[in-house]
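A.B. asks: below are the sequence and a predicted model; questions follow.
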Amino acid sequence: MASKFELKKSRNDKFVFNLLAANGQVILTSELYESRASALSGIESVRKNASDDGRYGRLCAKDGSPYFTLKAGNGQVIGQSQRYSGEKAREAGIESVKANAPGAVADDQSA
């Protein structure tokens, strides 16, 4: 399986996408979008910004678990990772987004 963006409709009729690595693991989850068109624009923004290391926020949750965010050029968060077991795992997640996002196809499952 190639990497892909899965676009889905949430329970409250908003749209969300996940970036999946080739092994099917979720490596980035979007914010909620009001429309399908906005979510598709979000996917394009991830593709565009994924390779720029300066767009990643390296953060820690309240419990100390590392995670990251990806921001667009305007500073808005366009995606967030899951929590990782350590900083090395978080860095591997960032590298996975950089490698997978630019060529990932969009799989629209929101209909």
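C.D. replies: Cool, got the structure.
A.B. asks: alpha carbons only for contacts and neighbour counts from here, please
C.D. replies: Noted.
A.B. asks: ok, now which ones touch Val97?
C.D. replies: Leu19, Ala21, Ile27, Leu28, Ala50 (Cα atoms under 8 Å, 6 or more residues apart in numbering).
A.B. asks: which SS class is it?
C.D. replies: Counting by DSSP: H, G, I helix; E, B strand; the rest coil, the backbone at Val97 sits in helix.
A.B. asks: buried ones in stretch 17-35, by neighbour count?
C.D. replies: Buried residues in stretch 17-35, counted by 16 or more other Cα atoms under 10 Å: Phe17, Asn18, Leu19, Leu20, Ala21, Val26, Ile27, Leu28, Thr29, Ser30, Leu32, Tyr33.
A.B. asks: which two among the residues you listed are spaced furthest apart?
C.D. replies: Ala21 and Tyr33 (21.9 Å; Cα to Cα).
A.B. asks: how many other residues sit next to the closest residue to Arg55 other than its chain neighbours?
C.D. replies: The shortest distance from Arg55 to any non-neighbouring residue, by Cα to Cα, 6 or more residues apart in numbering, is to Lys71 (5.2 Å). The local packing of Lys71 (other Cα atoms under 10 Å) involves 21 other residues.
A.B. asks: distance of Lys71 from Ile27?
C.D. replies: Using Cα to Cα, to the nearest Å, Lys71 is found at 15 Å from Ile27.
A.B. asks: and if you look at Asp108?
C.D. replies: Taken as Cα to Cα, the span from Asp108 to Ile27 is 17 Å.
A.B. asks: put this next to the first one:
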Amino acid sequence: MANEKKTDKKVNDKPVAEKKKVVGKWVIKHKGEVEYAAYLLASNGEVLLTSEVYSSVDGAIQGIETIKKNVALDNFELVQDKAKRYFYKLKSSANRLLCVGEVYSTKQSCVKSVESVKRFAESAVLSEKIEEDLTIIEYVPNKNVDEKSALKGKWKIIEDDDTGYFCAQLFASNGELLLSSEYVSSEKAAKSSLQNIRKNALAGNFVIDRDKNKNYVFKLRNEKKSILCIGASYKTLAACQKAVDSTYRFCVTAVADKF
């Protein structure tokens, strides 16, 4: 045809560049005396999750493999704290707490973070460098409590209507929720959790840590440093310490519902 122009150029004569895969990073940080934690970072450096503490670097590395396994199994649980903010927990199939996510102002942001963890966890590269991040503070609460005159807290065993699982919760005298155990499959197990929490609270096994937003959060641990309960987050260390003192005080004075 008269109006056609002949050309030898092919439309696809240049190879199409493969899209570079976005990869995250696992980092092990030295958190305190013989305490190490694994962090999962997105490709932009955002912290997506923090593991429990381990007594050695090798323990933290093994913990990463356990985390990846349970991420693949989708063992996530979304939690709303008393300040109406959201965070997630990652648990093992045996209901052991493995990781706690960062705190978010909306449920949507928290869900988005979970999806990011699923995307990055398996392929993330383990950094060879052990980073120093000595943020864990072992805080001893004020144990000067007059049981006779102090305000009384209350322990309750709560059943989840949707799952039929149970948890133990500690309330202040004004009804504020202070501590909550993990949900377990029976009321008997929840009662056992209550006793374990109370024992470790009275022993003063509290630590305070900081999240990526520089907020302070307290955790109650057992003798092996496994997390039993997580408190709310606070903007100042003093406010977080005050919350620990209050929690300890109500653990001392709390009565239990009849069960």
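C.D. replies: Thanks, I have it. It should be emphasised that the depicted structure is a prediction, and the values quoted were computed from it without experimental measurement.
A.B. asks: on that earlier part again, of the contacts of Val97 of structure 1, which belong to helices?
C.D. replies: Here DSSP state H is the test, and these give no hits in helices at all.
A.B. asks: now, among those residues, which is nearest to Glu44 of structure 1?
C.D. replies: Relative to Glu44 of structure 1, the closest of the contacts of Val97 of structure 1 is Ala50; by Cα to Cα it sits at 10.0 Å.
A.B. asks: that closest one: neighbour count?
C.D. replies: Ala50 of structure 1 has 24 neighbours, counted by other Cα under 10 Å.
A.B. asks: contact partners for the counterpart of it in structure 2?
C.D. replies: With the correspondence set by TM-score structural alignment, Ala50 of structure 1 lines up against Val71 in structure 2. Residues near Val71 of structure 2 by Cα under 8 Å, 6+ apart: Leu90, Val117, Lys118, Ala121.
A.B. asks: what of Asn18 of structure 1?
C.D. replies: Taking Cα under 8 Å, 6+ apart, we find Asn18 of structure 1 in contact with Phe5, Glu6, Leu7, Val26, Ile27, Leu28, Thr29, Ser30.
A.B. asks: let's have the residues you listed in CSV, adding distance to Val77 of structure 1.
C.D. replies: Output for the contacts of Asn18 of structure 1, formatted as CSV (distance: Cα to Cα, whole Å):
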residue, distance to Val77 of structure 1
Phe5, 17
Glu6, 18
Leu7, 17
Val26, 17
Ile27, 15
Leu28, 11
Thr29, 11
Ser30, 8
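A.B. asks: ok, and the residues you listed in structure 2?
C.D. replies: Mapping these onto structure 2 (both residues aligned by TM-score structural alignment, their matches' Cα atoms under 8 Å) leaves Phe5, Glu6, Leu7, Val26, Ile27, Leu28, Thr29, Ser30 still in contact.
A.B. asks: show me which of the residues you listed is closest to Glu91 of structure 1.
C.D. replies: Ile27 (11.5 Å).
A.B. asks: what's the match for the closest one in structure 2?
C.D. replies: So Ile27 of structure 1 corresponds to Leu48, using TM-score structural alignment.
A.B. asks: counterpart of stretch 88-106 of structure 1 in structure 2, which residues?
C.D. replies: Against structure 2, stretch 88-106 of structure 1 falls on residues 108-126 (TM-score structural alignment).
A.B. asks: buried set for that stretch?
C.D. replies: By neighbour count with 16+ other Cα under 10 Å, stretch 108-126 of structure 2 contains the buried residues Cys110, Val111, Ser113, Val114, Val117, Lys118, Arg119, Phe120, Ala121, Glu122, Ala124, Leu126.
A.B. asks: distance of the spatially most central residue of structure 1 from Arg11 of structure 1?
C.D. replies: Nearest to the geometric centre of structure 1 sits Leu28, at 2.8 Å (Cα atoms, centre = their mean). Look at Leu28 of structure 1 and Arg11 of structure 1: by Cα to Cα, they are 19 Å apart.
A.B. asks: which SS state does Leu70 of structure 1 fall under?
C.D. replies: Once three-state DSSP is applied, Leu70 of structure 1 turns out strand.
A.B. asks: map it onto structure 2.
C.D. replies: By TM-score structural alignment, Leu70 of structure 1 lines up with Leu90 in structure 2.
A.B. asks: excluding its backbone neighbours, what's nearest its match?
C.D. replies: Per Cα to Cα, 6+ apart, closest to Leu90 of structure 2 is Phe76, 4.6 Å.
A.B. asks: enumerate every residue touching that neighbour.
C.D. replies: Contacts for Phe76 of structure 2 (Cα under 8 Å, 6+ apart) come out as Tyr88, Lys89, Leu90, Lys91, Val114.
A.B. asks: what does Tyr84 of structure 1 give?
C.D. replies: Listed by Cα under 8 Å, 6+ apart, the contact set of Tyr84 of structure 1 reads Ser65, Pro66, Tyr67, Arg90.
A.B. asks: could you do Arg55 of structure 1 as well?
C.D. replies: Going by Cα under 8 Å, 6+ apart, Arg55 of structure 1 touches Asn49, Leu70, Lys71, Ala72, Gly73.
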